[in-house]
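Engineer: sequence unknown, structure follows:
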């Protein structure tokens, strides 16, 4: 109901895609370990940016029960990596090539240690307050929500730029 109320009260929110963009691909991910009080399944959340523009996001209950926050975080990182891998293909078709590793930001240090094989992927720790993907998995106050909304690139499309 809160989401519907927000959408009703903010009908002109949208994403702005700037022509001044570096076209680097990066993602932020987060999980909420065992957040469902009935099934004890965790929630996955991630968002993907092309430069400063949000191009993909997902929030989903994980299919299996994770035995630790590290496992839940690793599953979330896996989903985000799959999305990043898939996105590189259509971007390549559009002649947007990525010679450097795509960055994945995560707040779970244990998950990062599990994923620390630099041959296949690269991930970095994100400190509290900079965790953009938290908006997909955790409730937040109005000020934190507005900050995260701004970081996601959601703007009032009817207001002057």
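Structural biologist: Cool, the structure landed. Predicted model only: the values in this text are computed from it and were never measured.

Engineer: going forward, measure contacts between C-alpha atoms and count neighbours the same way
Structural biologist: Will do.

Engineer: got the contact list for residue 118?
Structural biologist: With contacts defined as Cα atoms under 8 Å, 6 or more residues apart in numbering, residue 118 is in contact with no residue.

Engineer: ok, structure two:
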């Protein structure tokens, strides 16, 4: 906003073209028999060419339906991909715990552990392995927050391959085919598409 360039104008026009070409695009919500809380968490480490900051994102599902998504450039520079991803996993954990307490207030019991899918093996190991503590001092608060939720069996952190990572659409530039695939997995549909 302070110093607009032609590249910013081109990006805005591209977004408007996309919106005009898909007037019926939206999220499709389907009834399910479960109230499982699931999140996908990801970070694009040092993805910004201008300042080397990571773009992080997560999406949260309740009963298989997408209810919340978030994408943001991190305010500090992460010195490793694990640090960037772990910071986002802490945000995802906080979001899931808030959703769980909201559902409990509404009288809906969430009995299964909540799942946060992550495509970084190092981050998954840090959540359950206290030996990593000395190597992870710079992310100590986030580390203890997520590890505490894992130890209390409130959260599980299963691995998801990069091809199954739904938040890539929020954190990375994708080819058209991969973009459409992620949108389909996020339950985006076209109301005007022929049945």
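Structural biologist: Here it is on my side, so go on. Computed from a predicted structure; not experimentally measured.

Engineer: So what's the residue count around whatever residue of the second structure lines up with residue 83 of the first structure?
Structural biologist: Following TM-score structural alignment, the counterpart assigned to residue 83 of the first structure within the second structure is residue 95. Each residue near residue 95 of the second structure was counted by other Cα atoms under 10 Å, and the total is 16.

Engineer: if I've got this straight, residue 95 of the second structure is in a strand?
Structural biologist: No. According to DSSP: H, G, I helix; E, B strand; the rest coil, residue 95 of the second structure belongs to no strand; its state is helix.

Engineer: and stretch 133-146 of the first structure, which stretch of the second structure?
Structural biologist: The alignment of stretch 133-146 of the first structure onto the second structure (TM-score structural alignment) spans residues 167-180.

Engineer: Measure how far that stretch is from the centre of its chain, please.
Structural biologist: Stretch 167-180 of the second structure has its average C-alpha position 13 Å from the chain's average C-alpha position, going by Cα atoms, centre = their mean, to the nearest Å.

Engineer: And that stretch, what's buried?
Structural biologist: 167-172, 179 (16 or more other Cα atoms under 10 Å).

Engineer: ok, residues contacting stretch 140-152 of the first structure?
Structural biologist: Residues outside stretch 140-152 of the first structure that contact it (Cα under 8 Å, 6+ apart): 53-54, 132, 135, 155.

Engineer: How about stretch 23-38 of the second structure?
Structural biologist: Judged by Cα under 8 Å, 6+ apart, the contacts made with stretch 23-38 of the second structure from elsewhere in the structure are 60-66, 96, 100, 110, 112-117, 186-193.

Engineer: Any quick PyMOL command for the buried ones out of the residues you listed?
Structural biologist: Applied in PyMOL, the following selects the buried portion of the contacts of stretch 23-38 of the second structure according to 16+ other Cα under 10 Å:
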select buried, resi 60+61+62+63+64+65+66+96+100+110+113+114+115+116+117+186+187+188+189
